[in-house]
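> this one's structure only:
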């Protein structure tokens, strides 16, 4: 496959200077935005299919504020509002042919923090590898990958039950040796391609839900 055939899923996070979102809220919103598109692609079914069949579920997170955010809202897409975070998912686009108002947005500058400890996790839970350091934008894309692998690993009944709940997810960082144990349990694992920030093949996230143990998800 040549580069001109590759597609990417754009995600835009709203980061206003005076009121940036909590990091965990932004990660969860990104994962939920991806799930929203997978569960109900609507008019973008063809674009989603062309992206999925390549087997390369690349996502790029950019930030917007003020007029930039308003221009992103004017483009085809869907906005997920989750507690303090707003994330807009747009239909997949060719890697080298982004809409101008998305292409001009910055990838850098997505450093976010949590001002309070996140509450108890509910499943499905997307667990981050505690051994890796990722910007919020990078982690948002990886959480989106984990959610997608979990969706692919679920059957129709499991997806229907999941969708009835939102579909919602929790994002947390695994503690101690828990991440390695979950990887060994046969849960869906994200192995990064190494385009940015971390080494190729790094395990960044694992998706956990009762029905996902022992499943083999596409990666």
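Perfect, I can see it now. None of these values were measured; they are calculated from a predicted model.
> C-alpha from now on. contacts and neighbour counts both.
Will do.
> Nearest the geometric middle of this structure, what residue?
residue 144 (1.7 Å; Cα atoms, centre = their mean).
> Tell me if I am right that that residue is in a helix.
Yes - using DSSP: H, G, I helix; E, B strand; the rest coil, the assignment for residue 144 is a helix.
> Now do the end-to-end distance for stretch 161-176.
Taking Cα to Cα, to the nearest Å, the first and last residues of stretch 161-176 lie 31 Å apart.
> buried residues in that stretch?
Buried residues in stretch 161-176, counted by 16 or more other Cα atoms under 10 Å: 162, 167-174.
> one more structure, for comparison:
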């Protein structure tokens, strides 16, 4: 049974972070360069086999959660200290692209590898940015622009994490993957505190995710997060708020999600 114990600091500060104004976000994000930690997401981007935009987001959300919920991240496990220290600080993620030998060169690094059709990602055990393995450091961060495909039209699944993104700002795939990964971690953190049985079911199923994509429903859902506790206790809604280092302004809400076990929302999704 997974406990998600390493996610306790993220759970503790979640509502406070959502309540900050833009200036407070700027003040809060400062830290010494040597202390910056990040979870590296590696996207396989072959020239002749592009990944699915929505599929990559789903795998990023699942992968980030799976790293934190893995038995190796539990107290006493080989990943525990690295994941614990990461979750106790600023939750940063970096998406990099790889192909061919560069992709193969990351296969043995600690973390999880996930695939869905032609879409493959790795979510690596987080660590200090100044200590990134050479096989990862040489991978490019930019160049993750992929044309969005159609979002999932499957009915709402109470057993899956469901994600919506805003119509504006438009994020690159790499940026959106980082935000989706954060949503996966927040969902796991909140479930660990409030519904360990649901968390265990989600983890046992491989942390399934449904990505609804860039949606007109986003604004209405985000408005409900003005009271994070009520949004969570009512429909298990949660939000990701970005620190604004790249692509978006500080404090931008980039993802709204419904955690596993939440009440399905009526009506079709619009993308």
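Received, thanks. In this text the structure is predicted, and so the values were computed from the model without any measurement.
> Quick check: TM-score for this pair?
TM-score of the superposed chains, computed with TM-score structural alignment, normalised by the length of the first structure, equals 0.89; 211 aligned residues with a Cα RMSD of 1.8 Å.
> The buried residues of stretch 161-176 of the first structure in strands, which ones?
In this view, these that belong to strands under DSSP state E are 170-173.
> Dump these to CSV, plus distance to residue 100 of the first structure.
Shown next, in CSV, are those (distance: Cα to Cα, whole Å):
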residue, distance to residue 100 of the first structure
170, 33
171, 31
172, 34
173, 35
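> Can you show me the helices along the second structure?
Secondary structure of the second structure (DSSP state H): helices at 8-18, 22-28, 53-69, 80-87, 100-104, 134-137, 173-194, 196-204, 218-223, 228-235.
> Quick one, which of those helices gets closest to residue 35 of the second structure.
Of all the helices of the second structure, helix 80-87 sits nearest to residue 35 of the second structure, with 9.7 Å by Cα to Cα.
> And the residue nearest to the centre of the first structure, what's its match in the second structure?
Aligning on TM-score structural alignment places residue 144 of the first structure opposite residue 181 in the second structure.
> For that match, give me its contacts.
Residues near residue 181 of the second structure by Cα atoms under 8 Å, 6 or more residues apart in numbering: 57, 60-65, 93.
> Among those, filter down to the buried ones and hand me the PyMOL syntax, if you would.
In PyMOL, this line selects whichever of the contacts of residue 181 of the second structure come out buried by 16+ other Cα under 10 Å:
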select buried, resi 57+60+61+62+63+64+65+93
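> possible to save the contacts of residue 181 of the second structure as CSV with distance to residue 220 of the second structure?
Formatted as CSV, those follow (distance: Cα to Cα, whole Å):
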residue, distance to residue 220 of the second structure
57, 21
60, 24
61, 22
62, 25
63, 28
64, 26
65, 26
93, 27
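> Nearest to residue 217 of the second structure among the contacts of residue 181 of the second structure?
Proximity of the contacts of residue 181 of the second structure to residue 217 of the second structure (Cα to Cα) peaks at residue 57, which lies at 18.0 Å.
> Hmm, residue 112 of the first structure is touching residue 16, no?
No - in this structure residue 112 of the first structure lies outside contact range of residue 16 using Cα atoms under 8 Å: 11.4 Å.
> Show me which of the two is the more surrounded one.
The neighbour count for residue 112 of the first structure versus residue 16, taken as other Cα atoms under 10 Å, is higher for residue 112 (17 against 13).
> What's that one aligned with over in the second structure?
Using TM-score structural alignment, the partner of residue 112 of the first structure in the second structure is residue 146.
> residues contacting that match?
50-53, 172-173.
> at 10 Å what do you get?
Residues in contact with residue 146 of the second structure (Cα atoms under 10 Å, 6 or more residues apart in numbering) are 45, 50-53, 172-174.
> before we move on, back to that, can you tell me how far the closest residue to the match of residue 144 of the first structure other than its chain neighbours sits from residue 22 of the second structure?
Among residues not flanking residue 181 of the second structure along the chain, residue 61 sits closest, at 3.9 Å (Cα to Cα, 6 or more residues apart in numbering). For residue 61 of the second structure, the distance to residue 22 of the second structure (Cα to Cα) stands at 25 Å.
> residues touching the nearest residue to residue 145 of the first structure once chain neighbours are set aside, list them.
Leaving out its chain neighbours, the residue that sits closest to residue 145 of the first structure by Cα to Cα, 6+ apart is residue 190, at 6.6 Å. For residue 190 of the first structure, the contacting residues are 128, 142-149, 183, 201-207, 217-219, by Cα under 10 Å, 6+ apart.
> ok, now residue 175 of the second structure?
Applying Cα under 10 Å, 6+ apart, the residues near residue 175 of the second structure are 57, 93-96, 141-142, 144-145, 181, 246-248, 254.
> List only buried entries from the residues you listed.
Buried among the contacts of residue 175 of the second structure by 16+ other Cα under 10 Å: 57, 93-96, 141, 144, 181, 248, 254.
> Let me know the closest of the residues you listed to residue 106 of the second structure.
residue 96 (11.3 Å).
> can I assume the closest one is in contact with residue 140?
Yes - using Cα atoms under 10 Å, residue 96 of the second structure is in contact with residue 140, at 5.5 Å.
> residues shared between the contacts of those two?
When contacts are counted by Cα under 10 Å, 6+ apart, residue 96 of the second structure and residue 140 have residue 42 as shared neighbours.
> Distance of residue 211 of the first structure relative to residue 52 of the first structure?
Taken as Cα to Cα, the span from residue 211 of the first structure to residue 52 of the first structure is 23 Å.
> and if you look at residue 159 of the first structure?
Counting by Cα to Cα, the gap from residue 159 of the first structure to residue 52 of the first structure is 17 Å.
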